[in-house]
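> missing the sequence, but the structure's below:
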């Protein structure tokens, strides 16, 4: 069953330089109980996609196009009022933000921040909410609960702050948990602990997780499926094993080449030459065109449809027309000669 379905997501952000087309005609779904990982370089649209789902834009700078549909449990939510969305945020959909120090209020004690969420979404009394907050801190692996309840965010380590943010996100047992770079700025040991914690909570609560990351190691241990984004577009989608062992899109292959392989000594890391496109004026064709080793003339003219079933790839190399042309050419292809 599809818990979340996003159709034709187009997000435009206002900036001093003009409108930024942060996410462009993006469609995907998340099945109940699964973990979908969204990967890609910084600025590719991962976080903006999550904020679109939650309808969270600072200063109302973001605008969704009329054709955009975001369905949660079959109900369209992107046209709801702010009051209606507040009933869903934290209650039905929880979010772990990228930087816990920014997600937490530096002027409020940890305990107060968790109890405020419980009181806002449940009928708990202040005393009951405080007791539940202590239980939540225990669930996320924080000891000395009573002491931590009375501390401020700056008194906790980065790993502890991230655990507190997770406790706040799961306080109301949400059906969907959006985790935006949950291990950013944490050391390797703490990263592993946070990931294991998320997996334990998913098993216990039966949550669905939308995991945003640029770390392919995180993806391998956490996700069921992967969605690769670049330039505000989806490049490729598939199961973890399909993406890791049978990647199709040149961008996905490039990401896999540049990853660090743990345990391998003196490895020379590859790089992806060039820089991502500016989304003030995005290309009408494939956004990876200028950095692609296999670019063709048609890549600059139009963005390809998603070819394949289950494991899909938006690349002209997998179009029926190109496959037929390649077959006739006997497999010898000069990419820059295709019109």
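Arrived safely, thanks for sending. The structure presented is a predicted model; accordingly, all values stated were derived computationally and were not measured.

> make it CA atoms for all contacts and neighbour counts henceforth
OK.

> and the helix or strand that contains residue 47, what does it pack onto?
Counting by DSSP states H and E, the element that carries residue 47 is helix 46-54. Counting contacts by 3 or more CA pairs under 8 Å, 6 or more residues apart in numbering; DSSP states H and E, helix 46-54 packs against strand 18-31, strand 176-180.

> out of these, nearest to residue 257?
With CA to CA, the closest approach to residue 257 among the helices and strands packed on helix 46-54 belongs to strand 176-180: 23.5 Å.

> the inter-axis angle of the closest one versus helix 46-54?
Calculated by axes from the mean of the first three to the mean of the last three CA atoms, to 10 degrees, strand 176-180 forms an angle of 150 degrees with helix 46-54.

> what angle do strand 176-180 and strand 18-31 make?
Angle of strand 176-180 versus strand 18-31, following the same axes, to 10 degrees, is 130 degrees.

> Contacts for strand 176-180, please.
The contact list for strand 176-180 (CA atoms under 8 Å, 6 or more residues apart in numbering) reads 3, 47, 50, 92-98, 169-170, 207-213.

> Cross the residues you listed against helices and list the overlap.
Taking DSSP state H as the definition of helices, those contribute 47, 50, 169.

> got TSV for those residues, with neighbour count and distance to residue 241 too?
Formatted as TSV, those follow (neighbours: other CA atoms under 10 Å; distance: CA to CA, whole Å):
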residue	neighbour count	distance to residue 241
47	21	24
50	19	24
169	25	29
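
> Just send those back as JSON lines, with distance to residue 220 too.
JSON lines is the format used below for these (distance: CA to CA, whole Å):
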{"residue": "47", "distance to residue 220": "20"}
{"residue": "50", "distance to residue 220": "21"}
{"residue": "169", "distance to residue 220": "23"}
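
> Same question for the nearest residue to residue 216 once chain neighbours are set aside, what's its three-state structure.
Leaving out its chain neighbours, the residue that sits closest to residue 216 by CA to CA, 6 or more residues apart in numbering is residue 259, at 7.2 Å. Following DSSP: H, G, I helix; E, B strand; the rest coil, residue 259 is assigned to coil.

> Comparison target below:
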């Protein structure tokens, strides 16, 4: 597994990572989320020994990455798909990695096939699209058949088929018992891929929890109810301790009571109900709510034409 213990990193006077601690466990996909500048890439670089912490430490399988004798057999990573020699072919790039890490060359063909890169194996990397470079980077990460996989924004540049493919790949790797740690800004993909979430902001831990628990705990979850007696029903719900907010379309947004409790209350008081539905916030909504105060670069809210005319 991956373990961060009080990781701290400074760049001059800027505190990029601030006493960050978490664990990434095997058998599940762990999403690593945070606004731009939150310290995600810096944290991943410290885990891989590319940056030296100012304090704390990062361990993979209980050891610092730099102490691993054959690192590609333990950790496979993709942090920057463009960090490759453009003059090499995809196959020669992977063969160089195999030779320098004492890996069998047979693995090159296996990972090319698994990532769908066989037809481009002899082509020079400088002619690759970003999506093709991402696939090549993933092939390199898989080369040592490692127990731990780390991906930083792996779907950048991929078309819908490629995004669907990598989603299935990450889940299949976790199902094999591997540790999968992936950073992404695409909330829709994280919602479909991740089992667990680690969320940071301004270098600090904000959340470390399962996907379902993360969404369920949001104050944005509510119950929508429609009734021809909405005013009376709102009074009944408020008396029971629920928070009731009228919606523009005539419905009521209710928090503090379950749909079952609302249904029983309405039935006991003879109130007709046309619609009763549990509404759950999306991962993007919950994430935006949670990280609102941790956004470093926040643009002004656009003004609509109607708002301009009202001034």
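Received it, and whenever you're ready, just let me know what you need. Everything numeric in this text was worked out from a predicted model, so none of it was measured.

> Overlay the chains and give the TM-score.
Scored against TM-score structural alignment, normalised by the length of the second structure, the superposed chains reach a TM-score of 0.68; 238 aligned residues with a CA RMSD of 3.1 Å.

> re the thing from before, among the contacts of strand 176-180 of the first structure, name the buried ones.
Buried members of these, counted by 16 or more other CA atoms under 10 Å: 3, 47, 50, 92-98, 169-170, 207-213.

> what separates the residue mapped onto residue 56 of the first structure from the second structure from residue 191 of the second structure, distance-wise?
Alignment note (TM-score structural alignment): residue 56 of the first structure maps to residue 50 of the second structure. Here the distance between residue 50 of the second structure and residue 191 of the second structure works out to 29 Å (CA to CA, to the nearest Å).

> So between those two, which is more surrounded?
Neighbour count, other CA atoms under 10 Å: between residue 50 of the second structure and residue 191, residue 191 has more, with 18 against 13.

> ok now the helix or strand the more buried one falls within, how far from the chain's centre?
Taking DSSP H and E as the definition, residue 191 of the second structure sits inside helix 187-193. Relative to its chain's centre, helix 187-193 of the second structure lies at 7 Å (CA atoms, centre = their mean, to the nearest Å).

> That one: which residues count as buried?
Buried, per 16+ other CA under 10 Å, within helix 187-193 of the second structure: 187, 189, 190, 191, 193.

> can you redo the residues you listed as CSV with distance to residue 260 of the second structure?
Formatted as CSV, the buried residues of helix 187-193 of the second structure follow (distance: CA to CA, whole Å):
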residue, distance to residue 260 of the second structure
187, 31
189, 32
190, 31
191, 27
193, 31
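
> Just the closest of those residues to residue 7 of the second structure, please.
Distances from residue 7 of the second structure to the buried residues of helix 187-193 of the second structure, taken by CA to CA, are shortest for residue 190, at 24.4 Å.

> which position in the first structure aligns with that closest one?
So residue 190 of the second structure corresponds to residue 219, using TM-score structural alignment.

> Roughly how far does its match sit from residue 104 of the first structure?
For residue 219 of the first structure, the distance to residue 104 of the first structure - CA to CA - is 26 Å.

> Give me the nearest residue to the aligned partner of residue 237 of the first structure in the second structure, chain neighbours excluded.
Counting by TM-score structural alignment, residue 237 of the first structure lines up with residue 208 in the second structure. In space, and not counting its chain neighbours, residue 208 of the second structure is closest to residue 198: 4.5 Å by CA to CA, 6+ apart.

> May I have the residues that are in contact with that neighbour?
By CA under 8 Å, 6+ apart, residue 198 of the second structure lies in contact with 22, 30, 31, 32, 33, 205, 206, 207, 208, 209.

> can we see that at 10 Å?
Taking CA atoms under 10 Å, 6 or more residues apart in numbering, we find residue 198 of the second structure in contact with 22-24, 30-34, 181-183, 205-211.

> Ok, residue 120 of the second structure next?
89, 90, 91, 112, 128, 132, 136.

> Let's see which of the residues you listed end up in helices.
Filtering these for helices - DSSP H - leaves 90, 91, 112, 132, 136.

> burial count for the alignment partner in the first structure of the first one?
In the first structure, residue 90 of the second structure lines up with residue 110, judged by TM-score structural alignment. The burial count assigned to residue 110 of the first structure is 26, neighbours taken as other CA under 10 Å.

> Distance check, residue 110 of the first structure against residue 74 of the first structure.
35 Å.

> hang on, isn't residue 127 of the first structure packed against residue 112?
No - using CA atoms under 10 Å as the test, residue 127 of the first structure is too far from residue 112 to be in contact (11.3 Å).

> More neighbours: the two, which one.
residue 112 (19 against 10).

> Skipping adjacent residues, who's closest to that one in space?
Counting by CA to CA, 6+ apart, residue 149 is the residue found nearest to residue 112 of the first structure once chain neighbours are left out, at 7.5 Å.

> residues near the one you found, how many?
For residue 149 of the first structure, using other CA under 10 Å, the count is 20.

> Give the equivalent position in the second structure for it.
Matched by TM-score structural alignment, residue 149 of the first structure corresponds to residue 121 in the second structure.

> list the contacts for that match?
Each residue near residue 121 of the second structure by CA under 10 Å, 6+ apart is listed here: 89, 90, 91, 92, 93, 94, 108, 109, 112, 113, 136.
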